[in-house]
Each structure stands twice: as structure tokens, then as C-alpha cells.
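Student: Sequence and predicted structure below; questions after.
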Amino acid sequence: MNEHVKTMLELSSAAGQRKLTGEELDTLNEITTATNGLEETLGVRYTEVAPHSLTLRLEVQPIHLQPWGITNGGIYATLGETAASMASFVAAGAGPIVVGTNNNTDFLRPSKAGDVIVSTATAEHLGSTSHLWRVEHRNEETGKLLALTTLKTAVMNK
């Protein structure tokens, strides 16, 4: 197991017991950018990871926009999947594999380049084989709800 995976598992396990510290969040963000994953590609930063909730943020860049100058809806769906999948992994004890099985994202208000989207995943149901998460995507400056994601995950015990 490589060092990044080991550290990610340790942080996820800790988050299952308590809210991660600022230093731990910095480490988590360093790992997700070092692995050249989707978080790095989009510019996602985790800001809070706790036993049954997770918050991340994204500053909207021109690359995130559709031709009409507003944030592409796929960004919200991706933020919802990212937030809820990581939260589900933490809630499952950072051991089982967790995969998304249904992502429904409703778009309520537009955002544009320069806006900051704050996405907060909250557990609605935590079963032994499936979880259901509600992810609110808000404009950091105004607090207005931009989109709402409901994500179902399967907990695949080995």
C-alpha cells in the first residue's frame, strides 16, 4: 500500500470518530492534489470532514463554465458525488469500498466565474449496505442554495 493511500485511510478513520483538524485537512488536500485526481483537476478543497458530514469548496473558474457563462451542471453533480462518496467512506469506517449508485442533482440558481461553491454532504440514512446523502451546494458569499444533490452509495464489505 502506498503512503498516500495509507495516510488517506488513517485520516478517514479519524474523521469517523471526530472532526478533522486544520492540519489534517491540509494533509488530505495535499494528498488529493498529489494524486492528480479529479479534485486537483477541478480545484476542490476539503474544508470540513466529520463523522456524518463533509464540506468542500470550489472557486468557479472559466474552465467550469458552459458557453453561456454559467457553471456547467456537471460540476454540481461532480461536487455532490465527491462530497458524499468521501463522507460515505468515512461513515462506513474507512474500510469497505464505497461506490455511488445513484446521483440526482437539481439545479436551482446559476453561478459564474469567481463565485465560490460550498458543498456540504449530510447523512440522511446510514445502513450497513447503503447510505443516502443530501448535498447542498451554496454560494459562499450569499448563502443562497445553487443546487441540491441526493446521492445513494453502496457499501461493499469485502
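Tutor: Alright, I've got the coordinates. On a predicted model such as this, the values are computed, not experimentally measured, just so you know.

Student: Every contact and neighbour count from this point should use C-alpha atoms.
Tutor: Fine.

Student: how about the helices in this protein?
Tutor: Ranges of helices in the chain, per DSSP state H, are 3-15, 22-34, 38-42, 73-91.

Student: Give me whichever of the ones you listed is most buried.
Tutor: Most buried of the helices of the chain, by mean neighbour count (mean count of other Cα atoms under 10 Å): helix 73-91, with a mean of 24.

Student: and that helix, what other elements does it pack with?
Tutor: helix 3-15, strand 53-59, strand 97-107, strand 116-126, strand 130-139, strand 145-156 (3 or more Cα pairs under 8 Å, 6 or more residues apart in numbering; DSSP states H and E).

Student: for comparison:
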Amino acid sequence: MKLTEEEILEQCARMCKNTLMETLDISFCEVGVDYLVAKMPVTSKVHQPDGVLHGGAMVALAESVGSAASHIFLDTKEYYIRGLEISANHVKSVKEGYVYARAEIVHKGRTTQLWDIKIRNEEGNLISIVKLTTIALPKSK
């Protein structure tokens, strides 16, 4: 049975309870055939000392959306999904509003998956480019 977009977003919201995603107020807002979008408010809670969005918060947002996308698009009944490698290039700073991270699959292998994640501000300006590699590890019986 295939889930609707609303059911997938509700499932993502449930996964966030009592996690870093809840602490950072990350929420999932859009899903498509091969992508997932999450948003995060830019407040003092995620600022670095000089008042702009902390790069670590952007990386946490990117890994959250990429890992959630792996859970959605892979068979997680039989596999655990773990982040294997992440790299980010921050190209613009943000002081307020929301940032949106869109994870798109680049490679969907049986064991490893490669995600391209673009983080943009509310005006659509590119803030950060992130590459995330995830790995599917078999659950032991």
C-alpha cells in the first residue's frame, strides 16, 4: 500500500518527537517521488554568537531531511539507515525567517545512498549545498 503525501509527512513528524529535530523546530513540509523538504526557523536558538544561522544547525537540518528521505524511500523494515558521510558548503548567511532543505536522491544503491541537499531561504536564495551519504545496514533477526 502506497502512503499519501500527508501520511508520509505525518510519519516524519512522529519520528521527530523527543529528538534533535524537535529541539531545532525542524518540520517536514513537502514530499515528492524522489525528494523531501524540511524547514527550520532561524531564531537566536540556532544562531552563532554574531547573530547569524550556525553552520552546524544547517548541517543538522540537512542530515535530518536526508536521513528521513532514506527512511521514506528505502525498506526500513529490514534495514537501519545511518549517516556515513556529510559535507557542506555554506554560501550565504541568514539572520531570521525560515530555511528550507530539499533532499534529492542522486544514487539509490542497495547499500549506500547519495543525497544532494540544497538549503534555501524564504526568498529562494541558496544558503548551503550539502552532500550526504547514507548506508542501509541489515537489522539482525
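Tutor: Thanks, I have it. All figures in this text were calculated on a predicted structure; none of them were measured in a lab.

Student: Can you lay out the helices and strands packed on helix 73-91 of structure 1 as CSV showing distance to T78 of structure 1?
Tutor: Listed next are the helices and strands packed on helix 73-91 of structure 1 as CSV, based on distance: least, Cα to Cα, whole Å:
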stretch, distance to T78 of structure 1
helix 3-15, 20
strand 53-59, 11
strand 97-107, 9
strand 116-126, 10
strand 130-139, 11
strand 145-156, 10
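
Student: Please work out which of the ones you listed is packed deepest.
Tutor: Across the helices and strands packed on helix 73-91 of structure 1, the average number of neighbours (mean count of other Cα under 10 Å) peaks for strand 130-139, which reaches a mean of 24.

Student: still on that earlier bit, go through the helices of structure 1 and name the closest to R138 of structure 1.
Tutor: helix 73-91 (10.2 Å; Cα to Cα).

Student: so the closest one aligns onto which residues of structure 2?
Tutor: Using TM-score structural alignment, helix 73-91 of structure 1 lines up with residues 55-73 of structure 2.

Student: With structure 1 overlaid, how far apart is the matching stretch on average?
Tutor: Compared with structure 1 after the fit, stretch 55-73 of structure 2 shows a mean deviation of 0.8 Å (mean Cα distance after the TM-score superposition for structure 1).

Student: middle-most residue in structure 1, spatially?
Tutor: Centroid-nearest residue in structure 1, with Cα atoms, centre = their mean: A83, separated by 1.5 Å.

Student: Does that residue touch S119 like I think?
Tutor: Yes. Counting by Cα atoms under 8 Å, A83 of structure 1 does reach S119; the two are 7.1 Å apart.

Student: List the residues that are in contact with both of those two.
Tutor: When contacts are counted by Cα atoms under 8 Å, 6 or more residues apart in numbering, A83 of structure 1 and S119 have 55-56, 135 as shared neighbours.

Student: Distance of the equivalent of E124 of structure 1 over in structure 2 relative to A13 of structure 2?
Tutor: Alignment note (TM-score structural alignment): E124 of structure 1 maps to V106 of structure 2. Here the distance between V106 of structure 2 and A13 of structure 2 works out to 24 Å (Cα to Cα, to the nearest Å).
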